[in-house]
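K.L.:
coordinates only, sequence not included:
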């Protein structure tokens, strides 16, 4: 298996520290609002990666945090006249509800920054003792230049970073910092109504970057196999995480850095973000869209590539899922027939498809190529189903294979057949009309059923029906 490592900017052979086990940390949401589908893209991308690793036999320890204190949290809490804790609780519940609907596997653990304050303070103390951090008034800053590899993850030139940073900080902050690129580990309380904790440097709260360093190393160890997040986190968040973590432990922080592409919208394909006010929340979208369709749509593009969100894209994803459901339903019907035959060609195609699927996903989780394998196999099985005799064993194997593969994409298709006597009577009447070549009555019954949301399929084995939304 090869994975594209942002740190080396190339694909590398994946070798976890412990054979058969993977430690994985993914930056979670700042819980001050509902997540939009740009946020959901990261959650879905890394859940898909996790599911594939488990499909390949790895035991995955998956940690994803909640940032439940920062400037956005404080500002939103003030705006709503609620406490930061109450705001966080509300949107954590909303996040869980939305991601459950999208069939995201629960993390092994979701640490919250506000519950790790003691460990955050201890972490900062070590950085101060090692000379990597310094105190100014009630604030604590990290000496970025002292960490000689600073900029290695994002490929940034430190002099250019310094020049850019100096243009974006206030005069007051400029006076506090030894260098413009230094970043806050601890922020002293500015007003009495601001949430704060006691520390050796006075009342205050942690900086954003330090939270993830503490939570990832606390629950996964000093060196992590995989660290994931959106491309927008590569700098400064992940760059700062790497610097302060390795400065503290003296060990490599992450072996494989993975960053997912953005969700874009509109003709200009702008990045979806709250700051541009061009976002759609998952909470609102799920009122209109089948969660499985949205999940499949967001899973069907390789994680590093951008997704341009469109309604047409959703419709295409829905159509693909319907095709999969139809073939699985047709197989279920035909397996009830006593017409078994051995088909060596079908058996070989199943074996070949599994090899190709794994080869595609082993190549940096190339879901598009994997879906192409599934599509080609489905076409061949459809042809086989038109035969008078079918291979029961290999069709059973195909169903199992499709169930396993679709679950990697977070999709679980049910093929329970509808059983409605009224509908079946109309289908029987239409069949009789067709036998009598009464096409007007046949079409009338078809239209009547379609108005009820029922689709008919005329096959060599007879007429089948199912609901439009099935």
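P.N.:
Alright, I've got the coordinates. Worth saying up front: this structure is predicted, and the values here are computed from it rather than measured. Numbers count the residues shown, from 1 in each chain.
K.L.:
could you use CA atoms for every contact and neighbour count after this?
P.N.:
Fine.
K.L.:
next, the buried residues of the host helix or strand of residue 347.
P.N.:
Taking DSSP states H and E as the definition, residue 347 sits inside helix 344-362. For helix 344-362, the neighbour count (16 or more other C-alpha atoms under 10 Å) marks 346-347, 349-350, 353-354, 356-362 as buried.
K.L.:
just those now: which is nearest residue 18?
P.N.:
The shortest gap between residue 18 and any of the buried residues of helix 344-362 belongs to residue 362, at 18.6 Å (C-alpha to C-alpha).
K.L.:
check it against this one:
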């Protein structure tokens, strides 16, 4: 599966700061110090109803992570998956009377278009669950053969008790885990499971549903969590720098994925930091596919909204915050974009070197994009109030905003 084209990232003078970011597992900040190549895995979409603003907010956060690392003169090895076979996708295809594979292809193509328009840097490896199946099957067989998985009516489940570190990503108690498992694709009430939250690794073939040859597992399809584990281990290995996604992935997805990987490799932890973006609401409720209260990037673009304004609307909120999309949020972003573009089109302005450092400092401090935007606002305000004499300053500001915030002026 191919990703989308990369926009050019301007080179800036000097060098960025190492990233200090909130780690869900420890509940506090960690300063990441990758080697020459920083490694990040971000969970991708299940391709139906793409791309809504909640998606965009999540991928914007991890785009900033990449930009901070690139500014430190590191390379970035970024991997993202596409869950192109799963129950929600099959249910939507059945509801709409369309082929599930065609729906997945259509929505993935739309996602690529939106990511390109928003200037999100693409992953080096963009892998679909279906194409990952040949690498998933041996992992499930290994877990089963080592006693970390068991069969239940043809399905294969992972035993969470096989990982001594289980629970150390989410730090939830058993009752909370059981509740979230039921809400987020698990089956805690199924009789015969060793632990109610044990997740499925391999689902035996169901009539009328797609299935693949699973070798000794029989025909079926992979569970959700093992998909990401197989892709991450294949392309990044253990101990990569950041595992990222929305906060709704903390449990069960990232908890289970970590346990799968840790049992498979005998190493801990799977990732040095677990980083999660907040949820976006609309009309007082979390934006979600099940509720249908979605604002789509593609619809905004069709209505003539500049993608740079959409990106500024996202950047105006701290990535970890839960916030609400409103018409006013977009109007504010459009006004800000207009002021910034007017400023960099003028022939001169106040010196901008200090501004570049302010943006760097803000982003290195747990991706504080609102503080970075405020710093640019101050420079623009000074220029509007008293002009300036530095003829190179507007160009410096334009390049910094592009390189570090992903906004083309």
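P.N.:
Perfect, thanks for sending it. If you're wondering where the values come from, they're calculated on a predicted model, not measured in any experiment.
K.L.:
re earlier: just give me how far the helix holding residue 347 of the first structure sits from the chain centre.
P.N.:
Its chain's average C-alpha position is 26 Å from that of helix 344-362 of the first structure, according to C-alpha atoms, centre = their mean, to the nearest Å.
K.L.:
what sits against residue 387 of the second structure?
P.N.:
The contact partners of residue 387 of the second structure, taken as C-alpha atoms under 8 Å, 6 or more residues apart in numbering, are 348, 349, 350.
K.L.:
format the residues you listed as TSV; extra columns: distance to residue 151 of the second structure.
P.N.:
Output for the contacts of residue 387 of the second structure, formatted as TSV (distance: C-alpha to C-alpha, whole Å):
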residue	distance to residue 151 of the second structure
348	70
349	68
350	68
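K.L.:
which of the buried residues of helix 344-362 of the first structure sits closest to residue 44 of the first structure?
P.N.:
For the buried residues of helix 344-362 of the first structure, the residue nearest residue 44 of the first structure by C-alpha to C-alpha is residue 361; the value is 15.6 Å.
K.L.:
three-state assignment of residue 305 of the first structure?
P.N.:
Of the three states, residue 305 of the first structure takes coil under DSSP: H, G, I helix; E, B strand; the rest coil.
K.L.:
TSV please, covering the buried residues of helix 344-362 of the first structure and showing distance to residue 265 of the first structure.
P.N.:
Formatted as TSV, the buried residues of helix 344-362 of the first structure follow (distance: C-alpha to C-alpha, whole Å):
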residue	distance to residue 265 of the first structure
346	42
347	43
349	39
350	38
353	34
354	35
356	33
357	30
358	32
359	32
360	28
361	27
362	30
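K.L.:
before we move on, back to that, name the helices or strands packed onto the helix holding residue 347 of the first structure?
P.N.:
Contacts defined by 3 or more C-alpha pairs under 8 Å, 6 or more residues apart in numbering; DSSP states H and E place helix 344-362 of the first structure against helix 367-385, helix 392-408.
K.L.:
run the last query once more with 10 Å
P.N.:
Where contact means 3 or more C-alpha pairs under 10 Å, 6 or more residues apart in numbering; DSSP states H and E, helix 344-362 of the first structure is packed against strand 2-5, helix 37-55, helix 367-385, helix 392-408.
K.L.:
show me the one of the ones you listed that comes nearest residue 435 of the first structure.
P.N.:
helix 367-385 (23.5 Å).
K.L.:
mind checking how far the closest one is from the chain centre?
P.N.:
24 Å.
K.L.:
just stretch 97-112 of the second structure next, same as before
P.N.:
20 Å.
K.L.:
again, but for stretch 135-153 of the second structure
P.N.:
Distance, centroid of stretch 135-153 of the second structure to centroid of chain: 28 Å (C-alpha atoms, centre = their mean).
K.L.:
equivalent range in the first structure for that stretch?
P.N.:
Residues 119-137 of the first structure are the counterpart of stretch 135-153 of the second structure, counting by TM-score structural alignment.
K.L.:
buried sites along the matching stretch?
P.N.:
120, 121, 123, 124, 125, 127, 128, 132, 133, 134, 135.
K.L.:
what's the helix or strand encompassing residue 172 of the first structure in contact with?
P.N.:
In this assignment (DSSP H and E), residue 172 of the first structure forms part of helix 171-176. Outside helix 171-176 of the first structure, the residues that touch it by C-alpha atoms under 10 Å, 6 or more residues apart in numbering are 135-137, 139-141, 165-168, 179-182.
K.L.:
7 Å instead, please
P.N.:
The contact list for helix 171-176 of the first structure, computed with C-alpha atoms under 7 Å, 6 or more residues apart in numbering, reads 136, 180.
K.L.:
quick one: distance of it to the chain centre.
P.N.:
For helix 171-176 of the first structure, the distance to the chain centre is 39 Å (C-alpha atoms, centre = their mean).
K.L.:
helix or strand right after that helix?
P.N.:
Moving toward the C-terminus from helix 171-176 of the first structure, the next helix or strand (DSSP H and E) is strand 183-188.
K.L.:
how about the strands in the second structure?
P.N.:
All strands of the second structure, identified by DSSP state E, fall at 20-23, 28-31, 37-42, 75-82, 125-128, 149-152, 155-158, 200-204, 220-222, 240-246, 271-277, 280-282, 285-286, 323-324.
K.L.:
quick one, which of these is nearest to residue 52 of the second structure?
P.N.:
strand 280-282 (9.7 Å).
K.L.:
residue 188 of the first structure matches what in the second structure?
P.N.:
So residue 188 of the first structure corresponds to residue 204, using TM-score structural alignment.
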